[in-house]
Structures are given as structure tokens and as C-alpha cells.
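K.L.:
output the structure for:
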Amino acid sequence: MFNQTTQSISAATSDDKQKVTFMIYPELPKDNLGGNKLGYFNLRLKPSADKTIRIKVINPTNQTITVKTTIRDAQTADNGRIDYLSAAPISKHILAQPGSQFLTVKPQLTVKPGTEKWLTIKIKMPGNAFKGKKAMAINLSAMGPTGGSVNNRYVYAVGVTLNGTKVTKKHLNRIEMPKMQAGFVHKKAALQFKVLNPDPVFLKKSQLSIKLTNQKISFFNYKLGLKKMHIAPNSKFNVNLMLGGQRLVPGTYTMVAKFKSDQYKIQIKKTVQITKNSANYINKHNIIYQRKRKLILKISALLLIMIIISIYYFKFHGSKGLEND
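P.N.:
Below you'll find the predicted structure:
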């Protein structure tokens, strides 16, 4: 019934010096869409159908390992990157029927030294067919036998995509950009644009360009361009236009956003307001801008001094030279 893939799934980590304490191999079924070399489960099941899938967990170490398991619905991280690890809650207005509720898995699996074990995941489809795709992942992390962490920076994420009825291009709602606000991203000043994908489809290899133009003085404008974005079904995220050393100028702006994906392209045009208080606060706390501003002031002061000295020299020494002539 099953063909076992020979491809291991890479673990996500923030410490490259650590070594993985366990390995996994998902057993992909013959009816897996896209074949058995994908490295993740991609299934089309009928309403009310039951299915069992498995992941082999291998412990090559000399100590017992407890593997914790969780199921996360796919979300979209800032600037368009699919995130299978986030535990942030998802609004029911965006994802009314999470795919994670169709999967059941034991919360943990204990694997003895030098052995392997199967992790069983049961899928129970809802009675009514859903539209589009449900995207989620089974996350596995290694834990020590006493609860102490063993390389817990590592988390394996095995994707699971459940396919419902096809959503035609005609019935796609298309992305929305409901709000913009000035703020800070990792302590750096930015304009943050909320982006919403209301459709149950992946938007892959997407492109987004945004331009803000001051309605009174078009010289004041801000631009952003993103390519190769990957957006999860029914998800929202931020697109961050980093200000760097630019001064944020208050006023009324025209926003033109152009989005393109394999499914469609769309242009969003709206008016946004940057208040004086917001601009002042951002500029005051924008370290890069303040450094640039101080440098410009120093250069300006130096140039002014040089001009004054030049004028003084010409006035007193230049005039004497003319008198002698």
C-alpha cells in the first residue's frame, strides 16, 4: 500500500553547531499527489474518509529520546514566507475550518537508543467537502527522558496538504491590503502593510510592488519590491517597507500596490495617511535616520564655516590685493 521515501526531512535550527539527535522518514502513500519524492504528504480524500499515514523516527544516539509532536496550520511570515512552525493563533474569520482539526497524533513518542519507531497520524475528513487546500505540518522535536532539552532548537516539519474541490480563477477573492501603519521591525523603522490572502490556495512565486506618493509633494515617496513570495492559504501577514535613513514625512499619500502570481494579478490603489505625531515618533527613534541627520548637520556646518572663511578672506585680503593693483 505504501512506498517509503528515501528522502529525510531537514530540521529547522538556529544553531548550526549542534547535531541532530534523531532522523525521520515520511512514508508516502502510492496515491500521494506528485509522487513519493516530495518529502511531504499531498492527499486528495473524499468527505468522511479515514486514512492513516506514518513517519519513521530513528534514534542513532546512545540514549533514549522522547519526541514531542504538534500539528500546526500553515501561516505566512513577514514579507511572504510559508511558516509551519508558528504557534500564533489564527483568526476564525481567516481560517474558519483549520486542517489541523482533521489530524490526530500522539503528543509524544519514546524511541530507545539505536532503534526506530513509527509515528502514526490519523486523518478524518469532514462530512462536507471543502474548497481549495488545507495546509499544515506535523512538527517533531527531540526531548530528553527527564524533560530536559536535547538539541531542542531542532524541529522537523513534515508538511501535509489536503486537497478539496478546485477553486476556479473566477471564484478567487484575491489578496487584500486593509491597513498600513508606521512602526518598528526588529528595532528598525518601517511602514508595515497588512496583507490578507482570503482564498484557500497557495500563492507561489508571487511578486509585490508598493509605492507611496505624497499627494502634495510627489518628491516625497517610498517604494518596496518583493519577489519569490510564498503565501499560505487563508493567511495574513505583514509586508515591511524598511525606512533605513529616510525621513518619514507626514501627509496624505496615494498607495499603489501591484501583485502578481501564477493565479492572477491585481492592482490596489488607496489613500493612506501618515500623521505628524507618528512621523515625529518614528523619526525620533529611527537610529539610522538620526545618524544620517547628524552627519548631514556636521557636513552642513563645516561647509558653512568654509563659506564664511572664504567670504572673510575675500573681503579683507581680496580687496587689499585690488587696492595694491
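K.L.:
from here on, just use CA atoms for contacts and neighbour counts.
P.N.:
OK.
K.L.:
what are the contacting residues of stretch 259-272?
P.N.:
Here stretch 259-272 makes contact (C-alpha atoms under 8 Å, 6 or more residues apart in numbering) with 169, 174, 177, 180, 203-209, 252-258.
K.L.:
list the ones among the residues you listed that fall in helices.
P.N.:
Counting by DSSP state H, none of the members of those fall within helices.
K.L.:
of those, buried ones?
P.N.:
177, 180, 203-204, 206-208, 252-258 (16 or more other C-alpha atoms under 10 Å).
K.L.:
pick out the most distant pair among the residues you listed.
P.N.:
For these, the maximum inter-member distance is 32.8 Å, found between 204 and 252 (C-alpha to C-alpha).
K.L.:
which stretches of the stretch 51-200 of the chain form helices?
P.N.:
Shown for the stretch 51-200 of the chain, no helices are assigned by DSSP state H, counting those that start in this stretch.
K.L.:
ranges for the strands of it?
P.N.:
65-73, 75-77, 81-83, 103-105, 108-111, 116-124, 133-143, 155-163, 180-185, 188-197 (DSSP state E, counting those that start in this stretch).
K.L.:
was I right about residue 27 contacting residue 57?
P.N.:
No - if you go by C-alpha atoms under 8 Å, residue 27 and residue 57 don't touch, sitting 10.8 Å apart.
K.L.:
anything in contact with each of those two?
P.N.:
Overlap of the contact sets of residue 27 and residue 57 (by C-alpha under 8 Å, 6+ apart) is empty.
K.L.:
wait, a strand at residue 308?
P.N.:
No - Residue 308 is assigned helix when assessed by DSSP: H, G, I helix; E, B strand; the rest coil, not a strand.
K.L.:
from residue 301, how far off is it?
P.N.:
Taken as C-alpha to C-alpha, to the nearest Å, the spacing of residue 308 relative to residue 301 amounts to 11 Å.
K.L.:
this one next, for a side-by-side:
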Amino acid sequence: MDRGNQTRVTEFLLLGLSGKPDQEEILFGMFLWIYLVTIIGNFLIILAISCDSHLHTPMYFFLANLSCVDICFSSVTVPKMLVNHILGSESISYVECMIQIYFFITFSNMDGFLLSVMAYDRYVAICSPLHYTIIMRPKLCVLLVAISWIITNLHALLHTLLMVQLTFCYNNVVHHFFCDPYPILKLSCSDTFINDLIVFTVGGLVFLTPFTCIIASYVYIFSNVLKLPSVHGIRKALSTCGSHITVVSLFYGAILGIYMRPSSSYSVQDTVATVIFTVVTPLVNPFIYSLRNRDMKGALRKLMIRF
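P.N.:
Model prediction:
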């Protein structure tokens, strides 16, 4: 690369998922539908929990926060893609791209932290039911969510500040529908060793900590459940975890192995998994929790009758 004639990039070109106009039309309609359903579904979850006093418990407090994060998470990437399609443009400014990276990292990690907090809540409910109200008091619930927000924002700030230190030259084409940090790193004509190192150290720690907490929680849950004397008791205990396990499997199944390797090995095929956890996961979360939860279905039914 000739570094003598470098021109600093002021915008990036987002080529989308296919790069073919006819396919992009179909993807536009699909993404628009998914985004609207995601916003409406998660908003209804938040509204139902807020309006039903029976759902003012730690579990539903965390669920309302998860729905709020899912709305924000989906709104970071999809609207820009939809607007660009309508305007017939592929560009996103350098500043917009860095902002998108910041919030993408924040909300994606926040999803993981909330899922780990919810796993801890289920652990306390099943393994220490008599002490549940004492342990999961409102102050602790707010503190857990607040600490999660602080950690995820600081982590996103670290990565974004390191990203803006890089130089981007003539190559500004991103084979994606948003500013995913890893494809962006590949475009830099600077040395990205520090960025990759932080990804594997700090990023790996932030990613693996909530995941490890989830695994540990369910190890304790299953070990205690298996000690129950009746099959009915086992089924009842596990039924309270079914929705959470489904969401965790979908979320971590999509991202495990993609963002835990060098940016140089990131390929176009990885965008499929990225779409699953950036677009599909926020969509299905409200359906998983509402369809498998009798209290949630009852609250939604009351909400519909009220309006």
C-alpha cells in the first residue's frame, strides 16, 4: 500500500447483505417488518409489566430492562440501513459509524449481562426460595442493572476511542449493513495490534464473564433440581428457566466463535450469524417470554382489553 498518497476516509459505504438490487428490495421489506414487530413486541412487554402490579418482581424487572435494551439494540443498526435504502444511498459518515460502533458494543454486551443477571435470579428462586425476597431486594436489582450499564458503556468507550485512533485510507467499502467493528478494523491502514489485543483481553473478559455466570448458575440449578423428590417438582422448576435458556442459546449460539477471533479472519459468511443476534434475537425475545409464560400472557391480555 502506498502510504504517500493516503486520503483520510470521511465516510464509509455499506454494501448491505447481498449487494444485488433485487435481493436488497426483498431484504428491505423483511428488515422493515422485523424492526416494526421488534419495537411493538418489546414495547408491549414493557407496558404490560409496568401496568400489572403482579409483575412487579425482580424477574419481570430484568425482563423489562432486556426488552428496552433489545429495542435500542435493534435501533442502532436497522433504521440506518432502511433510510439508506429509501434514499438510494450506501454511505454513512465517519462520525455516525463511530457512534454506531459505540452503541452496538454497549447494547450487545448489555444483553449478555442482563441474561446473566436473570440467570442469577432464577438460581436464587430455585435454590433458595425461602430467602428469595431477602436476597433479590429492589436495591440489589437496581444495583445489578446499574453496574451492568457502567461496565458495558466503559467497555464500548474503550473500543471506540481505540478505533478513532486508527487511520482509514482509500478503502472505505464495508460488506455489511452496519458498522460492525470487525469489518471496520480490516479497512484500517494502521497497525491494529492494540485493538486486537484489547478485543481478546478486555473484550474476552466482558464477553466470557456473564456467559460463565450463566453456566455456573444453571449447573447449581440443575444439581439442586435433580435432588427434588417428584418429577412434577422437577418439571415445575425447569419450566421457570425454559424461556431464559432458549434466549441464551439463541444469543450466545450466534456470537460464540465469531467475535472471539482476529479481525483478519472475519468473513462475509459471518454476517449471517451477526444478523441472527442483532436482528432476529431482539425480535423473538418477546415472543419466547410471552408465549411460554402464563403470567405474561395474562398481563398482555389485560393490556389489550384496557386499550
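K.L.:
TM-score of the superposed pair?
P.N.:
The TM-score (TM-score structural alignment, normalised by the length of the second structure) is 0.21; 111 aligned residues with a C-alpha RMSD of 6.7 Å.
K.L.:
just to revisit the earlier point, switch the strands of the stretch 51-200 of the first structure over to TSV; also include distance to residue 53 of the first structure.
P.N.:
As requested, the strands of the stretch 51-200 of the first structure are exported to TSV (distance: least, C-alpha to C-alpha, whole Å):
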stretch	distance to residue 53 of the first structure
strand 65-73	14
strand 75-77	23
strand 81-83	22
strand 103-105	10
strand 108-111	15
strand 116-124	5
strand 133-143	11
strand 155-163	10
strand 180-185	40
strand 188-197	29
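K.L.:
how about these, which one is nearest residue 2 of the first structure?
P.N.:
Taking C-alpha to C-alpha, strand 116-124 is the member of the strands of the stretch 51-200 of the first structure nearest to residue 2 of the first structure, at 13.5 Å.
K.L.:
between that closest one and strand 155-163, how many degrees?
P.N.:
Calculated by axes from the mean of the first three to the mean of the last three C-alpha atoms, to 10 degrees, strand 116-124 of the first structure forms an angle of 30 degrees with strand 155-163.
K.L.:
number of residues surrounding residue 194 of the first structure?
P.N.:
17 (other C-alpha atoms under 10 Å).
K.L.:
so it sits against residue 237, correct?
P.N.:
Yes - applying C-alpha under 8 Å as the test, residue 194 of the first structure and residue 237 come out as touching, 6.0 Å apart.
K.L.:
right, and residue 124 of the first structure touches residue 105 too?
P.N.:
No - the criterion here is C-alpha under 8 Å, and residue 124 of the first structure misses it with residue 105 at 11.6 Å.
K.L.:
what ranges does the stretch 151-300 of the second structure have for its helices?
P.N.:
Under DSSP H, counting those that start in this stretch, the stretch 151-300 of the second structure gives helices at 181-187, 193-198, 204-225, 231-239, 242-255, 270-275, 281-291, 294-306.
K.L.:
what would the ones you listed look like in CSV with distance to residue 61 of the second structure and mean neighbour count?
P.N.:
Output for the helices of the stretch 151-300 of the second structure, formatted as CSV (distance: least, C-alpha to C-alpha, whole Å; neighbours: other C-alpha atoms under 10 Å):
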stretch, distance to residue 61 of the second structure, mean neighbour count
helix 181-187, 31, 20
helix 193-198, 33, 15
helix 204-225, 18, 17
helix 231-239, 19, 14
helix 242-255, 14, 17
helix 270-275, 27, 16
helix 281-291, 13, 21
helix 294-306, 12, 15
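K.L.:
for residue 60 of the second structure, find the nearest of those.
P.N.:
Distance to residue 60 of the second structure, taken as C-alpha to C-alpha, is lowest for helix 294-306 among the helices of the stretch 151-300 of the second structure, at 9.0 Å.
K.L.:
I'd like to know which elements the closest one is packed against.
P.N.:
With contacts taken as 3 or more C-alpha pairs under 8 Å, 6 or more residues apart in numbering; DSSP states H and E, helix 294-306 of the second structure sits against helix 21-51, helix 281-291.
K.L.:
highest mean neighbour count out of these?
P.N.:
Per residue and on average, the most neighbours among these fall to helix 281-291, with a mean of 21 (mean count of other C-alpha atoms under 10 Å).
K.L.:
now the angle from it to helix 242-255?
P.N.:
Using the same axes, to 10 degrees, helix 281-291 of the second structure lies at 170 degrees relative to helix 242-255.
K.L.:
for residue 11 of the second structure, what are its contacts?
P.N.:
So residue 11 of the second structure contacts 91, 92, 93, 94, 172 (C-alpha under 8 Å, 6+ apart).
K.L.:
so residue 109 of the first structure makes contact with residue 56?
P.N.:
No - contact criterion C-alpha under 8 Å: residue 109 of the first structure and residue 56 do not qualify, at 10.9 Å.
K.L.:
anything in contact with each of these two?
P.N.:
Contact criterion C-alpha under 8 Å, 6+ apart; residues shared by residue 109 of the first structure and residue 56: residue 119.
K.L.:
which one of these two is surrounded by more residues?
P.N.:
Taking neighbours as other C-alpha under 10 Å, residue 109 of the first structure and residue 56 compare with residue 109 leading, 19 against 16.
K.L.:
once you drop chain neighbours, what's closest to the more buried one?
P.N.:
Leaving out its chain neighbours, the residue that sits closest to residue 109 of the first structure by C-alpha to C-alpha, 6 or more residues apart in numbering is residue 67, at 5.0 Å.
K.L.:
the one you found against residue 116, yeah?
P.N.:
No - in this structure, residue 67 of the first structure is not within contact of residue 116 by C-alpha under 8 Å, at 11.8 Å.
K.L.:
give me the more crowded residue out of these two.
P.N.:
Shown here are residue 67 of the first structure and residue 116; by other C-alpha under 10 Å, residue 67 has more neighbours (24 against 17).
K.L.:
need the contact list for that one.
P.N.:
108, 109, 110, 111, 140, 141, 142, 143.
K.L.:
residues near the third one, how many?
P.N.:
By the measure other C-alpha under 10 Å, the count of residues near residue 110 of the first structure is 19.
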